[in-house]
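Asker: Quick one: sequence and predicted model below, then my questions.
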Amino acid sequence: MLTVAALYHFTRFADPAALKGPLARTACAHGVRGTLLLAAEGINGTIAGTRRGIDAVLAHIRALPGCAGLEWKESAADAMPFGKMKVRLKREIVTMGQPDVDPRASVGHYVEPADWNALITAPDVAVIDTRNDYEVAIGSFAGAVDPGTRSFRDFPAWWRANADRFAGKRIAMFCTGGIRCEKSTNWLLSQGVGDVFHLKGGILKYLEDVPARDSLWQGECFVFDGRVSLTHGLQQGRHGLCHACRRPLAPEDRERPEYEEGVCCHCCVGEYDEADRARFRERQRQVARGELKFEGIVLSPGRESPCTP
């Protein structure tokens, strides 16, 4: 079994570029793969590896400026869910596109998973899912509002257009691991919303802590790695991925006539032209021949390293 660690931490990095190489080398030296994002506002990402490897990378991150208080969430995987180790520089570690947002200044009230059910079933509470539409499609909390956003950048515009719907309500927000809610609750407070709450540790912590018999979660939780979805107890779910549009697919979706492995699914059958599909079919042939994985690592010796600092 491999350990998967999902993490984020808001802090101020004076020179994120200087942190990139040493972090990537530490991960690669210990066989850890995944993606870590660095920006002036902090670090975000998910990594997988042996217990020893994950501990080494987490120790490295905790030693970075302002990261001593780093928290993370762990789950397990039967096989490596990532093809490479990637450390990338970004403008934001989760892109909202609102330059004045700063979760270090203020965020909504944290709600522990054990207390979440009582909050979201209160009659004066509106529950909002801050994730993207394809994530919400495979699972969410009962009664939660789906903004239908394709990107987190769309959330502020959605709120401005719908704020009147929630007048007089307390707002409870949630996301996969908690990072989007750090920004979205800070932004709502700046918009004059008084009572804002968010699920501490996100859906992943809720699924880990709350037994299925007591749960208000319906469906599965999309995750950004090769496992695709998780269920209660952080067990791997039944969803796969369309490797054309990257949307999650249930087993029955892969039985639909629109589905062609590696090429299209019912969600994206009208989104690509024949030139795109020809490229996708060639890629699928390379996968079938064992020359390529969809994560991007080439298996033929000497072609590409699984570590890309």
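Answerer: Received it, and whenever you're ready, just let me know what you need.

Asker: Going by C-alpha atoms from here, please, whenever you check contacts or count neighbours.
Answerer: OK.

Asker: And for the nearest residue to residue 89 once chain neighbours are set aside, the neighbour number?
Answerer: With sequence-adjacent residues excluded and distances taken as C-alpha to C-alpha, 6 or more residues apart in numbering, residue 89 is closest to residue 38, at 4.9 Å. Residue 38 sits with 23 neighbouring residues when counted by other C-alpha atoms under 10 Å.

Asker: Please apply the same query to the one 4 residues further on.
Answerer: By the criterion of other C-alpha under 10 Å, residue 42 has 23 neighbours.

Asker: Hmm, it is touching residue 9, no?
Answerer: Yes: taking contacts as C-alpha atoms under 8 Å, residue 42 lies within contact range of residue 9: 5.7 Å.

Asker: Any figure for the gap between the residue nearest to residue 89 and residue 110?
Answerer: Using C-alpha to C-alpha, to the nearest Å, residue 38 is found at 25 Å from residue 110.

Asker: shouldn't residue 119 be in contact with residue 125?
Answerer: Yes: with contacts counted by C-alpha under 8 Å, residue 119 reaches residue 125, the gap being 7.2 Å.

Asker: overlap in contacts of those two?
Answerer: Applying C-alpha atoms under 8 Å, 6 or more residues apart in numbering, one finds that residue 119 and residue 125 are jointly contacted by residue 172.

Asker: Helix or strand: which one has the residue nearest to residue 89?
Answerer: Element membership for residue 38 (DSSP states H and E) is strand 33-39.

Asker: for the helix or strand following that strand, packing partners?
Answerer: Moving toward the C-terminus from strand 33-39, the next helix or strand (DSSP H and E) is strand 42-49. If you count contacts as 3 or more C-alpha pairs under 8 Å, 6 or more residues apart in numbering; DSSP states H and E, strand 42-49 packs onto strand 2-10, strand 33-39.

Asker: Please work out the angle formed by the directions of strand 42-49 and strand 2-10.
Answerer: 180 degrees (axes from the mean of the first three to the mean of the last three C-alpha atoms, to 10 degrees).

Asker: and after strand 42-49, which helix or strand comes next?
Answerer: helix 51-62.

Asker: dump the residue contacts of the residue nearest to residue 45 when sequence neighbours are not counted.
Answerer: Once flanking residues are discounted, residue 45 sits nearest to residue 36: 4.3 Å by C-alpha to C-alpha, 6+ apart. By C-alpha under 8 Å, 6+ apart, the contact list for residue 36 reads 43, 44, 45, 46, 47, 86, 87, 88.

Asker: put this beside the first:
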Amino acid sequence: MNRNLLAFAVAILLLTACRQQENAGQLRSINQCLQHSNVVMQMDIKLYDEAIVEKLKDPLTHGNAEIWGPRVAMIKKRVDSITGLIENLKIDLLKQSDSLRKANAPIVEQLYDINGKGNELVNKLAVFKESIPAIFRVNDFFDQPYLITDLKRDLGLILDSIPLLLGYRDSLSAAQRSIYKKKWMEESFAGNNSLLTMMQLNKIENEVLVTERSLVSYFFSKMPDVVTCGLRRQPHPFAIINSSYVKSGQTVEITAGITQIVASCQPKITINGKEIKVNSEDAAVYSFRAIGKPGKHKIPVLIDFYRSDGEQLRMTKNIEYIIAEK
């Protein structure tokens, strides 16, 4: 968690420093950092989701998982709606800007128009933040006053620590909320070129994911820890691509590996028919140039490994990407 937040903080500081300089190389590097941070965050959240599913299956942990799991599901529903919108905005931006080669794109103006896509985005963010107290459902524990006290305290701490819509509170009047949203859209998108707009969308997505992880990890901590270690030590395979919408000739990377890796896993990772050795970070990285006709393409990934109980497993996955129209 700390490493992800540090990467996020560094990226924002660099964004502030570079914005006026318009150094495209630096900005693209920062954008890639944000994209990588988002992927890592999503992988970590997925592990929590998988562990909760296992807890629901286990009679020893089912009770607590049944209490706190639905709260995690509510968070996921809100976040999926937001990230889905952001991904669609990024795809539209790439199409309209010729994969960020054009400085201007019509969608940029829509993002700071009070009646445009930016308004839809900030409204979703606001609804998510406003719903956090309701997701806690403190009153469910009316017969446990000490727990209610703890939950109210922790809720306040979480709301103060998350980066989502800083300064936006339930206590704001309708007029104040309207002013806040308009100012947020202008500060986030007004005057941006295509590259800066993409960075802002990735930054906003990062803020949403940091918020999601903070909430999910908190509710997960309310489930018994005695079984958690065993679940978290089990290896989980993953395979991700650094960009799913690329231009012809662009270099693309696929990263695959196993979380919670130990020597007994004995992983064998094959990407696009080629066995790839894991690096010092226990991940296999496969680079290639996106060559072919515009449209959807697939790269097959196979991960063979052993669980801690000795069972041999295989994960197969087709990584999809789209080559943009010229």
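Answerer: Arrived safely, thanks for sending. This is a predicted model, so every value here is computed, not measured.

Asker: Need the TM-score from the superposition.
Answerer: TM-score of the superposed chains, computed with TM-score structural alignment, normalised by the length of structure 1, equals 0.25; 127 aligned residues with a C-alpha RMSD of 6.5 Å.

Asker: Between the contacts of residue 36 of structure 1, which sits nearest residue 180 of structure 1?
Answerer: residue 44 (10.9 Å; C-alpha to C-alpha).

Asker: I figured that closest one hits residue 5, correct?
Answerer: No: in this structure residue 44 of structure 1 lies outside contact range of residue 5 using C-alpha under 8 Å: 10.8 Å.

Asker: Now which of the contacts of residue 36 of structure 1 would you call buried?
Answerer: 43, 44, 45, 46, 47, 86, 87, 88 (16 or more other C-alpha atoms under 10 Å).

Asker: Save the residues you listed as CSV, and put in distance to residue 179 of structure 1 too.
Answerer: Shown next, in CSV, are those (distance: C-alpha to C-alpha, whole Å):
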residue, distance to residue 179 of structure 1
43, 10
44, 8
45, 10
46, 12
47, 16
86, 19
87, 18
88, 17
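
Asker: Just the closest of those to residue 159 of structure 1, please.
Answerer: residue 44 (24.6 Å).

Asker: what's the spacing between the closest one and residue 120 of structure 1?
Answerer: 27 Å.

Asker: Kindly report the same for residue 129 of structure 1.
Answerer: Residue 129 of structure 1 is 12 Å from residue 120 of structure 1, by C-alpha to C-alpha.

Asker: same question, residue 133 of structure 1
Answerer: 20 Å.

Asker: How about residue 16 of structure 1?
Answerer: Counting by C-alpha to C-alpha, the gap from residue 16 of structure 1 to residue 120 of structure 1 is 38 Å.

Asker: Tell me which of the two has more neighbours.
Answerer: residue 120 (23 against 19).

Asker: Not counting its neighbours along the chain, what's nearest that one?
Answerer: Nearest one to residue 120 of structure 1, counting by C-alpha to C-alpha, 6+ apart, is residue 127 at 6.3 Å.

Asker: The one you found: which element?
Answerer: Short version, using DSSP H and E: residue 127 of structure 1 is in strand 125-129.

Asker: which helices and strands does that strand pack with?
Answerer: helix 113-120, strand 170-174.

Asker: Any idea which of these gets closest to residue 288 of structure 1?
Answerer: Of those, nearest to residue 288 of structure 1 by C-alpha to C-alpha is strand 170-174, at 38.7 Å.

Asker: what packs against the following helix or strand past the closest one?
Answerer: The first helix or strand that comes after strand 170-174 of structure 1 along the chain, using DSSP H and E, is helix 179-190. Packing contacts for helix 179-190 of structure 1, counted by 3+ C-alpha pairs under 8 Å, 6+ apart, involve strand 170-174, strand 196-199.

Asker: just so I have it, where are all the strands in the stretch 101-250 of structure 2?
Answerer: 236-241, 245-246 (DSSP state E, counting those that start in this stretch).

Asker: Kindly reformat those as JSON lines containing mean neighbour count and distance to residue 67 of structure 2.
Answerer: JSON lines is the format used below for these (neighbours: other C-alpha atoms under 10 Å; distance: least, C-alpha to C-alpha, whole Å):
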{"stretch": "strand 236-241", "mean neighbour count": "20", "distance to residue 67 of structure 2": "25"}
{"stretch": "strand 245-246", "mean neighbour count": "21", "distance to residue 67 of structure 2": "39"}
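
Asker: Can I get the ones you listed in CSV including distance to residue 175 of structure 2?
Answerer: CSV is the format used below for those (distance: least, C-alpha to C-alpha, whole Å):
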stretch, distance to residue 175 of structure 2
strand 236-241, 43
strand 245-246, 39
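
Asker: Which one of the ones you listed lies nearest to residue 45 of structure 2?
Answerer: Once those are compared by C-alpha to C-alpha, strand 236-241 is nearest, at 12.5 Å.

Asker: other SSEs contacting that closest one?
Answerer: helix 24-57, strand 251-259, strand 312-323.

Asker: Wait, residue 125 of structure 1 touches residue 197, no?
Answerer: No: judged on C-alpha under 8 Å, residue 125 of structure 1 makes no contact with residue 197 at a distance of 9.7 Å.

Asker: Which one's more surrounded, these two?
Answerer: residue 197 (23 against 18).

Asker: need the contact list for that one.
Answerer: 108, 109, 110, 111, 170, 171, 172, 173, 185.

Asker: For the host helix or strand of the third one, buried residues please.
Answerer: When secondary structure is defined using DSSP H and E, the element that contains residue 110 of structure 1 is strand 109-111. Neighbour counts over strand 109-111 of structure 1 (16+ other C-alpha under 10 Å) mark 110, 111 as buried.

Asker: For the nearest residue to residue 56 of structure 2 once chain neighbours are set aside, give its distance to residue 177 of structure 2.
Answerer: Nearest residue to residue 56 of structure 2 in three dimensions, chain neighbours excluded: residue 62, at 4.4 Å (C-alpha to C-alpha, 6+ apart). Taking C-alpha to C-alpha as the measure, residue 62 of structure 2 falls 41 Å from residue 177 of structure 2.
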